[in-house]
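> Sequence and computational prediction follow.
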Amino acid sequence: MSPQQQSRRPPPPPGLLVVDKPAGMTSHDVVARVRRIMGTRKVGHAGTLDPMATGVLVLGIERATKLLGHLALDRKTYLATIVLGASTTTDDAEGERLSAATGEQLAAVPDQAVTTGIAALTGDIQQVPSSVSAVKVAGKRAYAMVRAGEEVELPPRPVTVYRFDLLGLRREADRIELDAVVECSSGTYVRALARDLGAALGVGGHLGALRRTTVGPFALAAARTLDRLEQDPVLSYDLDAAVALAFPRREVDAATARAVQYGQRVPAGGIEGTYGLFSPEGRALALAVDTEGVARSVVVLLPA
């Protein structure tokens, strides 16, 4: 479609898209392609995925971009392939090899040691992020410093690994491959789990593959590939459905709804955290928080 044709298209309705991101694309690449598919510049993403990773990436379209900074995406689930037997500069398969274990060293690692090592990395732990992460050091991204040849030492930080379940173990001459499910808090690096497991076992480790299956309330079952979206460019959730899924719901009467649409404060709803205000017709009016006895709109989604 030409730019002239795109400019004549009516804007799409606001809502969220759950995309099944392919490997090899950055989250920004996905946004650029969705802008073309949906015919709008107003596209943003939440919960960035590394280029090598696949799976759930949540995008906001039109007014729904206002939701992205308020979504509770602090719990994520991944299917991971961990390779024991080599460490890399990036803690994943795309980096240069730093060390390699011998066949004898790998054979000396019993299955029980693997499960014990996984158990030690489950729960509330202190994790040193990967040196090629987006963590900032003195105002600069760690990965940019590494690319510039600078030494990067990141301090450990608390993260929670709610679940680290071994699904399968395969032994080959030069590696041990593990398939695992990891459910973790935001800020947890699965590649760092692979690195630390390999280090604890004395053979090195890195992440071989990663697929995100959930982020917050959004799951792979609702995700669509970019190719499928190209054929059928419709939202995963319209604005009303997105707010109802992602936030506690508070319904208000018509008079209160009008006040909300004009940006006025209304009586508190007694709901903890950010919640959605809905009109009697079921339309999402705003996101609000209770403050000192009143509900204050943090985002008005359906202004008067």
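Structure received. Residues are numbered from 1 along each chain as shown.
> drop to CA atoms for contacts and neighbour counts, all remaining ones
Fine.
> quick one, what contacts the residue nearest to the spatial centre of the chain?
The residue lying closest to the centre of the chain (Cα atoms, centre = their mean) is residue 47, at 3.2 Å. By Cα atoms under 8 Å, 6 or more residues apart in numbering, the contact set of residue 47 is 57, 58, 73, 215.
> How about residue 152?
Contacts of residue 152 by Cα under 8 Å, 6+ apart are 131, 142, 145, 146.
> Quickly name whichever of the contacts of residue 47 is closest to residue 15.
Among the contacts of residue 47, residue 58 lies closest to residue 15 (Cα to Cα), at 10.6 Å.
> out of the contacts of residue 47, which are inside strands?
Applying DSSP state E to the contacts of residue 47, the entries found in strands are 57, 58, 215.
> I'd say the last one and residue 59 touch.
I take that to be residue 215. No - assessed by Cα atoms under 8 Å, residue 215 is found out of contact with residue 59, at 12.0 Å.
> hold the first one in mind and look at this next one:
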Amino acid sequence: MTPTTSEVDLSVADGIVVVDKPAGLTSHTVVARVRKLAGTRKVGHAGTLDPMATGVLVVGLNRATRLLGHLQLADKSYDATILLGATSSTDDAEGEITATATSEELAAITAEEISAAVDGFRGEISQVPSKVSAIKVDGKRAYERVRAGEEVALKARSVTISRYDVVDVRAGAAGLEVDISVDCSSGTYIRALARDLGAELGVGGHLTRLRRTRVGAFGMSTAHTLEELAEDFALLPIAEVAADTFPRFDADPDQAAAIRTGRPLPGLKLTPGEQTAMFDPSGTFLALYEPHGPLAKPTAVFVS
């Protein structure tokens, strides 16, 4: 995908910008910064990152905000550092340390034991999310209940860890530092992986660094810092994103007229079980359609 530049009128441009989020900012704050840079209020993001986390945050402008929910963003990649030897109230470095291991306990842990423990977290696993997650419990976010002093018990959920590599193990001032790289399904909590690895090894653990390197097809190669975007706003046009993400159908003028108004179309050979990006003869992205028996019907129309 080739980004456009700030020469485009961003207030009406439809597209995706991939932000390299800095530490210390919420995803909401990043959206506010992008909104100001682009001069439009129609900005949304996919896949929240915690303030301490950095890396890929996919942001949509104008009509592309509606496209975010249709993109294949379930698979994600992370680089992270786990500190073994200390348990945190939030499973990361922003919480209070609630327990620590002795130097003798840490000295007894080998790199081979860490690798063996990691093996047990690959594949489809049952994971209890962090108590300070955004999961709602009786209509209220779990982290809000924790901050209010309530006890929160979250149910385990099934997630898939397709890659969990130990990159480095080293002695740190506060414990053993373990660098990892992870490919996982949506809904996976890397903080929970850190917590559970520490529990498995009997010394406790929490996350001290988290960098998301990929969301779906969007990786660091297309990501830009807020400072870079302020100088040159690299926007991926909605048509290119749609063409690179979905099967493509180029409509004739009559079909395009029907698609613009969201009418079902007969006789189209679209890919079963998938959404197809519909384009008019000029190359304008019009809509996403799916096959329904003998008809193709819209799931979302992006033009009026």
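In hand now; what should we look at? Here the structure is a predicted model, which is why all the values come from computation and not from measurement.
> By neighbour count, which of the ones in strands among the contacts of residue 47 of structure 1 wins?
residue 57 (27 neighbours; other Cα atoms under 10 Å).
> any idea what that one aligns with in structure 2?
With TM-score structural alignment as the criterion, residue 57 of structure 1 lines up with residue 57 in structure 2.
> Contact partners for its match?
18, 19, 20, 21, 27, 45, 46, 47, 48, 49, 215.
> Mind checking which of the residues you listed are in helices?
With helices defined by DSSP state H, the entries of the contacts of residue 57 of structure 2 inside them are residue 27.
> And the contacts of residue 57 of structure 2, which of them are buried?
With burial judged by 16 or more other Cα atoms under 10 Å, the buried subset of the contacts of residue 57 of structure 2 is 18, 19, 20, 21, 27, 45, 46, 47, 49, 215.
> Could you work out the most separated pair of these?
27 and 215 (14.5 Å).
> Tell me where the stretch 201-304 of structure 1 has helices.
226-231, 239-246, 254-261 (DSSP state H, counting those that start in this stretch).
> Columns mean neighbour count and distance to residue 121 of structure 1 on top of the ones you listed, output as a markdown table?
Formatted as a markdown table, the helices of the stretch 201-304 of structure 1 follow (neighbours: other Cα atoms under 10 Å; distance: least, Cα to Cα, whole Å):
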| stretch | mean neighbour count | distance to residue 121 of structure 1 |
| --- | --- | --- |
| helix 226-231 | 14 | 35 |
| helix 239-246 | 20 | 29 |
| helix 254-261 | 18 | 46 |
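> show me the contacts for the residue lying closest to residue 74 of structure 1 once chain neighbours are set aside.
Counting by Cα to Cα, 6 or more residues apart in numbering, the nearest residue to residue 74 of structure 1 once its immediate chain neighbours are dropped is residue 186, at 4.6 Å. Listed by Cα under 8 Å, 6+ apart, the contact set of residue 186 of structure 1 reads 73, 74, 75, 76, 159.
> Rebuild the residues you listed as CSV, extending it with distance to residue 176 of structure 1.
Output for the contacts of residue 186 of structure 1, formatted as CSV (distance: Cα to Cα, whole Å):
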residue, distance to residue 176 of structure 1
73, 32
74, 31
75, 28
76, 25
159, 26
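> distance from the top strand by length along structure 2 to structure 1 after superposition?
As assigned by DSSP E, the longest strand anywhere in structure 2 is strand 157-171. Comparison of strand 157-171 of structure 2 with structure 1 after fitting gives an average deviation of 0.6 Å (mean Cα distance after the TM-score superposition for structure 1).
> thinking again about what came up before, now, of the contacts of residue 186 of structure 1, which are buried?
73, 75, 76, 159.
> Next, the contact list for the last one, please.
By Cα under 8 Å, 6+ apart, residue 159 of structure 1 lies in contact with 124, 125, 126, 127, 184, 185, 186, 187, 188.
> Using the three-state scheme, assign the fifth one.
Under DSSP: H, G, I helix; E, B strand; the rest coil, residue 184 of structure 1 falls in the strand class.
> For it, grab the count of nearby residues.
24.
> so it touches residue 163, yeah?
Yes - counting by Cα under 8 Å, residue 163 is a contact partner of residue 184 of structure 1 at 6.8 Å.
> Need the overlap of contacts for the two.
Shared contacts of residue 184 of structure 1 and residue 163 (Cα under 8 Å, 6+ apart): none.
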